[in-house]
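**Q** take a look and give me a structure for this.
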Amino acid sequence: MTVTEAAVVESGGAPFTLSQVELAEPQAGEVLVRMVAAGLCHTDLGVASGGLPFPLPGVLGHEGAGVVEEVGAGVTRVKPGDQVLLSFTSCGACRNCRDGHPAYCATWLPDNLIGGRRADGSATITRDGEPLGGHFFGQSSFARMAVVDERSLVKVSPDAPLELLAPLGCGVQTGAGAVWNVLKPRPGSSVVVLGAGAVGLSAVMAAALTPATTIIAVDKVASRLDLAVQLGATHVVDVTTEDLVAAVAEITGAGADGVVETTGSVAVLRQGVDALAARGTAVVIGAPPFGTEVALDVNAMLAGKQVVGLTLGDSETQTLIPALVELVRTGRMPLARLVQEYSFADIQQAVADVSAGTTIKPVLRF
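**A** This is a model prediction of the structure:
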């Protein structure tokens, strides 16, 4: 058993507070990782608010980066001393996993988002002998040490800057995957990104690496729209002063070929679908509370429009994340423009800053 410090959410709507916890020994297929950094994502905030049925008190965190300390039986991808990035987990055996789509694993929801335990029901984290919600995305990386599923790990080079690369595990690969794995822009395509937060700006950077010639960033914060232009957007729409659908129609002439919706607002999603050209595709990333519905104009959909839901960029992590690492390393994806670092002890300040919109992507340093 390993004793470590973790940021615990006691109940829905409670703050993150530092507490001593105990970690179970790594089982077969698990790894003990000493955390170096962890990104703070809106999914963490949604669960902490009580908006998703994760068992609390619990330990969240799903954009971890660290160093392997110990490996369980059967682990072959990594060894002690390796630097790793952490992402979601998956079973590896179902049809979607076998087909290279582990983000749609048959056991994705319980294993990553709502279960709080291993697949066998055992706890990875306890406090004073009482189980806590853990195993979040196979990692629960808001702790100085974490028991992590091997399938959540991506090995990186010994000199990789973990503080910078931590967000690749969720937010960055989600935005990039929406563009590269779903929209797949053709020469001359138009891409509209709704929301210029970490996921949206990752989509802008990814679109800038494709043959798309029109990349439109949409937000209500002028400073974020300015940053979007610096990261590759060719146009911006400030929805505090412009009508989204009319502005996209004017810029593109016929509507958007692709839309990436990151805000989680059903009103924004509806506008995004309305802004599509015939045969255009809207990718839904932003997640409102469970059970939320959106109304669509059925006759407008008959023009060949598609609406596609997306989890984690439909990423095969062992392929996509190393590619993202190389793009960041060579400066072609300037991720540092989004990142603000915080001490782990200042996690609640990071929450406040990202909630207020003053920070785009907080990264906790241990």
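**Q** can we go C-alpha only for contacts and neighbour counts from here?
**A** OK.
**Q** residue 138 reaches residue 153, doesn't it?
**A** No - Residue 138 lies out of contact with residue 153 (C-alpha atoms under 8 Å); the separation is 9.3 Å.
**Q** joint contacts of the two?
**A** Taking C-alpha atoms under 8 Å, 6 or more residues apart in numbering as the criterion, residue 138 and residue 153 both touch residue 87.
**Q** pull the longest helix from the chain.
**A** With secondary structure taken from DSSP state H, the chain has its longest helix at helix 317-329.
**Q** next, the buried residues of that one.
**A** Of all the residues in helix 317-329, those buried under the rule 16 or more other C-alpha atoms under 10 Å are 317, 320, 321, 322, 324, 325, 327, 328, 329.
**Q** leaving out the residues flanking it, which one is nearest to the fifth one?
**A** On the basis of C-alpha to C-alpha, 6 or more residues apart in numbering, the spatially nearest residue to residue 324 that is not a chain neighbour turns out to be residue 168, at 7.3 Å.
**Q** OK, contacts around the one you found?
**A** By C-alpha under 8 Å, 6+ apart, the contact set of residue 168 is 63, 85, 321, 324, 325.
**Q** checking the nearest residue to the third one once chain neighbours are set aside next. Helix, strand or coil?
**A** The shortest distance from residue 321 to any residue other than its chain neighbours is 6.6 Å, reached at residue 168 (C-alpha to C-alpha, 6+ apart). Secondary structure, DSSP: H, G, I helix; E, B strand; the rest coil: residue 168 is helix.
**Q** sequence B follows; please return its structure for comparison with A:
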Amino acid sequence: MKIKAAVLEEMGLERPYAGTLPLKVQEVDLEGPGPGEVLVKMAVAGLCHSDLSVIDGNRPRPLPMVLGHEASGVVEEVGEYVDDLKPGDHVVFVFVPSCGHCAACSEGRPALCEPGAVHNGKGDLLSGAIRLSRRGSEKLLHHIGVSSFAEYATVSRRSLVKIDPELPLDVAGLIGCAVLTGAGAVFNTGDVRPGGSVAVVGLGGVGLAALLGAVAAGAETIVAVDRLDSKLDFAKQVGATHAFNADDPDIVEKIREATRGGVEAALEFAGSVKALELAYKITRRGGTTVTAGLPHPQAMLSLPAVSLVAEERTLKGSYIGSGVPSRDIPRFLALYKRGKLPVDRLLTHRLKLDDINEGFDRLADGSAIRQIVEFA
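**A** You can find the predicted model right below:
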């Protein structure tokens, strides 16, 4: 079938992207679902820093590729052997398809699925198939098994979680990345508990989803850290008890003083070594530092090794919120439905596919929190 999609052909183009147009919106061909696959009509697709890091070249991917990975939609057609979804079902996309039988999946850690990581790196689906093309025979690669910047997507069944059809699809579209990663880092990786203290470093869509998660978890002290005062003001509106500008040269001392020696859990979402170092410094003795940011692959971290032992410190990575998507996505949507996780407040811009390059300009300069492309 013929569909409209946003194709990335070259990384590292200069900003503003509204002028250089790294994403070319064009007509492409999409094959229907093979065995174990599903064709989904896209409802909304979110703009995420993980997409931006491919556009600017910080996380290289094979090209040409249809970008996008955070989305929701409605099932259009199912392939052979798919018996638990049907046309009309509402779904959220997950950007690591879990095979269900590798070592990580067998241990209940589908976010670390080994075949899923391999195929995501190659730009094909979990089956090894490539369903996108143009001009007859030129293959277009899939972005981490999803490619949601398109009117339709053919994906592995393992890339989808069925949701309650009564929930709004624009909100559901944020759950598979921003909320699963941010709130998941709070509940699963950081083990934030009622009455605890937590810091969120980096207030993009994922970081602010983590802040909402900390509020929902019942944390008593919630410290927000960012370089933009506008983000800090918003963080205080949605539950932060303290806010500090990351450019303040005395920020470490101020946070440690405000939290009586540091926070129990510091969560970093900025994707920079400097931000992670700050998160580590504001974690108290015996506390846990969690990083869910994705810095450049060559970036290196240096820490005083003795602190890990002498202060019983823990440093943990969190990928997709250390979550089980089939369990956590319905849970987070249930929290939203009850008013405990108001992720709709993160939505700042709604745009059409043709405006996607302007959207990434806003994401890059920090003037947006979460933006969605609407396909309806």
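**Q** with both chains overlaid, what TM-score comes out?
**A** The TM-score (TM-score structural alignment, normalised by the length of structure 1) is 0.95; 364 aligned residues with a C-alpha RMSD of 1.5 Å.
**Q** coming back round to it: take the buried residues of helix 317-329 of structure 1 and lay them out in a markdown table including distance to residue 235 of structure 1.
**A** Formatted as a markdown table, the buried residues of helix 317-329 of structure 1 follow (distance: C-alpha to C-alpha, whole Å):
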| residue | distance to residue 235 of structure 1 |
| --- | --- |
| 317 | 31 |
| 320 | 27 |
| 321 | 28 |
| 322 | 30 |
| 324 | 24 |
| 325 | 27 |
| 327 | 23 |
| 328 | 23 |
| 329 | 27 |
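**Q** widest-spaced pair of these?
**A** With distances taken as C-alpha to C-alpha, the most widely separated pair in the buried residues of helix 317-329 of structure 1 is 317 and 329, at 17.4 Å.
**Q** quick one: the top strand by length along structure 2 aligns where in structure 1?
**A** Ranked by residue count, the top strand of structure 2 under DSSP state E comes out as strand 37-47. Taken onto structure 1 by TM-score structural alignment, strand 37-47 of structure 2 occupies residues 30-40 there.
**Q** nearest spatial neighbour of the residue positioned nearest the centre of structure 2, chain-adjacent residues omitted?
**A** Centroid check for structure 2 by C-alpha atoms, centre = their mean gives residue 177 as the closest residue, at 3.2 Å. If the residues on either side of it in the chain are set aside, residue 177 of structure 2 comes closest to residue 70, at 5.5 Å by C-alpha to C-alpha, 6+ apart.
**Q** and the one you found, how many neighbours?
**A** Look at residue 70 of structure 2: counted by other C-alpha atoms under 10 Å, it has 28 neighbours.
**Q** try the one 3 residues further on
**A** Around residue 73 of structure 2 there are 29 other residues, counting by other C-alpha under 10 Å.
**Q** check contacts around residue 169 of structure 2.
**A** 43, 44, 72, 73, 90.
**Q** counterpart of the third one in structure 1?
**A** Okay, so that is residue 72 of structure 2. Per TM-score structural alignment, residue 72 of structure 2 is aligned with residue 65.
**Q** not counting sequence-adjacent ones, nearest residue to its match?
**A** In space, and not counting its chain neighbours, residue 65 of structure 1 is closest to residue 85: 4.4 Å by C-alpha to C-alpha, 6+ apart.
**Q** what's the one helix or strand residue 257 of structure 2 maps to aligned against in structure 1?
**A** Residue 257 of structure 2 belongs to helix 251-258 when elements are defined using DSSP states H and E. Counting by TM-score structural alignment, helix 251-258 of structure 2 falls onto residues 244-251 of structure 1.
**Q** at which residues are the strands of the stretch 151-300 of structure 2 located?
**A** Ranges of strands in the stretch 151-300 of structure 2, per DSSP state E, counting those that start in this stretch, are 152-156, 160-162, 197-201, 221-226, 242-245, 263-268, 283-291.
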